[in-house]
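Participant: no sequence for this one, just the structure:
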C-alpha cells in the first residue's frame, strides 16, 4: 500500500510492530500509541489516517524513532515495514569482476530473465508436477505479472523478487466450510515461493553429492517441483562469462512464517551447474505423465466403520473456479483429512485429476496432507505430512 512517498500504510505498520515485540497502549481512529515490551520508556506514535495531509510526515518520524531504537538506518526500517506482508527472494550473482555494484549487460540481462524463468517454472510445478513443461499452464505464465522486482542492491549484484505472503491463521478458521477465492489467489504466491525453495534445495543437494544422481532420484525430484525449465533457468545465469555463482536467499514474511523444511539459502557454482545440466538432460527426455496439485479445504467427509477407505471432498480452485474435488483415502490419510477439517487447516493434494466441465471432479491421490507452504502458520498441534 503506497501513501504519498511512504511505501506502506497503517496495516503494515501495525503488523510490523506486533512481530517485533510492540503492543498498543492507547489510541483511536487518528493515531495510536505503541510501547516496546520490557521498556516503559520507549513509546511511538502510529498515524492511522493514510489520507491525512500529515500522514507521510508522521510515518517518517515513526521510522526515524524505530531506527534509533533498533540501532539501524531508516532504509532498513522502511524496507522491513513495507515488506512485512511479502516474501523477498534475493538472487545474488557473484564474480571477481563485480566490484562496484555493477554487472556486464549480458550477465545482467540473463539474471533478470532467469528471475522470470525461475518464478514461472516454480508456478507451473505448484500446479502440476512434470519433468518438462512444453506448455506452461496459463496461471503459471501470469506469475511474471503478479510478482515485482525490487531495486537492485550491492553485495556482488542482488536482484530481489517480491511476492505476496499471508498467514492462513488470518483467513481460515476451524469448521470453515468453503474456501475464499480471493484468499486462495493471494496464497498462491506464497505456495509458488515455497515450491521454488524446496525444488532449489533438492537441486543443490543433488549437485553437492559425491556422485551423480541416479535416474530414480531425478524422477523423484519432480515430485518436489524440479523441472527441466527450472534447471535451465539456473544454468543460463551461471554459464554467463561474468558470473561465477548464483546464490538464492529466501527472506520469508514475518507475519506468515517460513514453510517448514525449506532452505533459507541455496547456492550454485560452475561445478554444481554441471550436475544441474545432467539432471536437466534427463528431465527433458523423462517419460513422465505429470500429476496435478490442488490446494484447499476439506469440506466433506463420509466413511462407514467397515470401509477400508473414506470419501473426502476438498474444495479448491480449478482453473480459478471453486470446485469440490472428490477422492477416496485410506485409513491413515482419511484420519488426517478429518483432523485438517476439524482444525481448519488448508491441505495440499497431489495426484491424477479428472475435472470434466459440468461434471464431478475427482482425483486419484498420490500424496495428501496439510499444505506445507503454509505450515508455519498452522494452528498449534496441527499434524504434518512429509511433502512428496
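Facilitator: Perfect, I can see it now. Everything numeric here is computed off the predicted structure, so don't read it as measured data.

Participant: could you use CA atoms for every contact and neighbour count after this?
Facilitator: OK.

Participant: so residue 96, which of the three states?
Facilitator: Of the three states, residue 96 takes coil according to DSSP: H, G, I helix; E, B strand; the rest coil.

Participant: that one: what's it in contact with?
Facilitator: If you count contacts by CA atoms under 8 Å, 6 or more residues apart in numbering, residue 96 has none.

Participant: now the helices: where do they sit in the stretch 251-388 of the chain?
Facilitator: 270-285, 331-343 (DSSP state H, counting those that start in this stretch).

Participant: let's bring in a second one:
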C-alpha cells in the first residue's frame, strides 16, 4: 500500500508543475509535465475499482520518471501535502542512527507535547497549559501520525493533519504548524538575547509568538537525559492550494541553550527573577516586630513585564519610618533591586534607593 491518497498525489503533482491534460473516461486521468523527460502519467480516479493497485503503479512510473524510488516519492508527497514536523537530535552517541531506548521513548513522547503546546498556542497564547486540552487539540493529536525514522544522527517525523470529520473553518493542522514555527523562532531569539543580558523579560516576546513552559520542557527533554545533544526541529506546512511550496523552517537548539531553556520554563511558570528592577507603587502593608526598628513592607506595583504584584521589601531602620509615613498618607514609593517572583509571592533582594514621591514629584 502507498500510504498516500489520490488527492495527495494530485496536490503533489500540481506543486511539481504537472497539469491534468485529459480524462479519457471516468476511471483514468492523464497528467503531463513538460519539464520531465517522458513526463506523462496515468492516475486512476476514485471510481476505479482497482484504484489502490493502479495508484501504486502510478507511483512506480513517477519514481522512474524522476530517477528515484517509490519510498522517496511517497516521502516527498507527504512532506508537501501534509504538515510535517521533523525532530533531529545530533551527538556522537547517535551517529550510527540508533539511540538509547530510554531517550528514544522520551523523544517520541515529547514530540506529542511539542505539537500539543503549539496547538494550544494556536487557540490562545498562555505561558503554561494545564488540565484537559480543548477538543480541537485532542482531535489533532489523535489524527497525527508518527513517520518512519530516518538516518542523519537520529530523526523522527510527525505528520499533522486535521481529523476526517473536522468542521472547523480553518485548516487547524496547518495553523498549528505555522504557530510552532513562530514559537520556536521567537524562543530561540529570546534564548540568544538572554545569554547576553541575563534579563528574563526578553521571554515576553517569545510568549507573544506562541512559546510556553510546555514548549521549553519538550525541547529540553529532546536533548536526552544528560542534555548533551543538539536539537534541530524542521517543519513545513502543506503546499496544497498554495501557489508555491512553503519554505521549510529549521530551528536549532544547541546544548548551550539547555540551562536557558530551564530559566525560560520557570519564567513561563511565573517563577523567575527580574534583574535591576525599579518598582513604584503604594505601600499596602507594614510588618515588623515590636522590638525591631526595621521591617518588611509590601508595595502594590506593576512589574516591568506588565504583571501586577504585591512585592515584599525588607527595609532598614533608616527607610522604614518613611514607609510608615507613605502608608499613612497614601504616597507613592520607589525602590530598586532584583525581584524574585513565584506563583504565590514576589520579593525584592538587596533593595536600594528607597524614596517617597510627593504629590506631583512623580510627573516632573
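Facilitator: Perfect, thanks for sending it. Keep in mind the model is a prediction, meaning the values are calculated, not measured.

Participant: TM-score for these two?
Facilitator: After superposition, the two chains reach a TM-score (TM-score structural alignment, normalised by the length of structure 2) of 0.66; 268 aligned residues with a CA RMSD of 3.0 Å.

Participant: how about the helices of the stretch 251-388 of structure 1 in TSV, adding distance to residue 244 of structure 1 and mean neighbour count?
Facilitator: As requested, the helices of the stretch 251-388 of structure 1 are exported to TSV (distance: least, CA to CA, whole Å; neighbours: other CA atoms under 10 Å):
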stretch	distance to residue 244 of structure 1	mean neighbour count
helix 270-285	7	19
helix 331-343	45	18
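
Participant: adding distance to residue 138 of structure 1, write those out as CSV.
Facilitator: Supplementary listing: those in CSV, determined by distance: least, CA to CA, whole Å:
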stretch, distance to residue 138 of structure 1
helix 270-285, 21
helix 331-343, 30
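
Participant: minimum distance to residue 62 of structure 1: which of those has it?
Facilitator: With respect to residue 62 of structure 1, and counting by CA to CA, the nearest of the helices of the stretch 251-388 of structure 1 is helix 331-343 at 38.4 Å.

Participant: what residue of structure 1 matches up with residue 17 of structure 2?
Facilitator: Alignment note: residue 17 of structure 2 maps to residue 21 in structure 1; criterion TM-score structural alignment.

Participant: that match against residue 39, yeah?
Facilitator: No. Using CA atoms under 8 Å, residue 21 of structure 1 makes no contact with residue 39, being 10.5 Å away.

Participant: more neighbours, these two?
Facilitator: residue 21 (12 against 9; other CA atoms under 10 Å).

Participant: what segments of the stretch 101-250 of structure 2 are strands?
Facilitator: 145-146, 154-160, 230-236, 249-253 (DSSP state E, counting those that start in this stretch).

Participant: between those, which one is closest to residue 276 of structure 2.
Facilitator: So among the strands of the stretch 101-250 of structure 2, strand 249-253 is nearest, using CA to CA, at 28.1 Å.

Participant: give the contact list for the match of residue 17 of structure 2.
Facilitator: Here residue 21 of structure 1 is in contact with 36-37 (CA under 8 Å, 6+ apart).

Participant: the aligned partner of residue 128 of structure 1 in structure 2: neighbouring residues, count only.
Facilitator: The pairwise alignment with structure 2 assigns residue 128 of structure 1 to residue 124, based on TM-score structural alignment. As a burial measure, residue 124 of structure 2 scores 12 neighbours (other CA under 10 Å).

Participant: give the contact list for residue 3 of structure 2.
Facilitator: residue 74.

Participant: which residue in structure 1 aligns with it?
Facilitator: Aligned partner of residue 3 of structure 2 by TM-score structural alignment: residue 7.

Participant: adding mean neighbour count and distance to residue 180 of structure 2, write the strands of the stretch 101-250 of structure 2 out as CSV.
Facilitator: Listed next are the strands of the stretch 101-250 of structure 2 as CSV, based on neighbours: other CA atoms under 10 Å; distance: least, CA to CA, whole Å:
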stretch, mean neighbour count, distance to residue 180 of structure 2
strand 145-146, 15, 17
strand 154-160, 22, 12
strand 230-236, 21, 8
strand 249-253, 17, 10
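
Participant: so which of the ones you listed gets nearest residue 21 of structure 2?
Facilitator: strand 230-236 (29.1 Å).

Participant: mind giving me the packing neighbours of that closest one?
Facilitator: strand 83-90, helix 172-197, strand 249-253 (3 or more CA pairs under 8 Å, 6 or more residues apart in numbering; DSSP states H and E).

Participant: for those, give me TSV that also has distance to residue 207 of structure 2.
Facilitator: Converted to TSV, those look like this (distance: least, CA to CA, whole Å):
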stretch	distance to residue 207 of structure 2
strand 83-90	21
helix 172-197	8
strand 249-253	17
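
Participant: so which of these gets nearest residue 225 of structure 2?
Facilitator: Closest of these to residue 225 of structure 2 is strand 83-90, at 12.5 Å (criterion: CA to CA).

Participant: does anything pack onto that closest one? Which helices or strands?
Facilitator: Going by 3+ CA pairs under 8 Å, 6+ apart, strand 83-90 of structure 2 lies up against strand 154-160, helix 172-197, strand 230-236.

Participant: the top strand by length along structure 2 vs helix 172-197, what angle?
Facilitator: The single longest strand within structure 2, with elements called by DSSP state E, is strand 272-287. In terms of direction (axes from the mean of the first three to the mean of the last three CA atoms, to 10 degrees), strand 272-287 of structure 2 departs from helix 172-197 by 80 degrees.

Participant: buried sites along strand 272-287 of structure 2?
Facilitator: Buried positions in strand 272-287 of structure 2, judged by neighbour count with 16 or more other CA atoms under 10 Å: 272-275, 278-284, 286.

Participant: ok, residues contacting that strand?
Facilitator: Against strand 272-287 of structure 2 from outside (CA under 8 Å, 6+ apart): 198-201, 263, 266-267, 295-304, 323-324, 326-327, 330-342.

Participant: returning to what we had before: output the helices and strands packed on strand 83-90 of structure 2 in a markdown table; the columns should cover distance to residue 48 of structure 2.
Facilitator: Formatted as a markdown table, these follow (distance: least, CA to CA, whole Å):
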| stretch | distance to residue 48 of structure 2 |
| --- | --- |
| strand 154-160 | 28 |
| helix 172-197 | 30 |
| strand 230-236 | 32 |
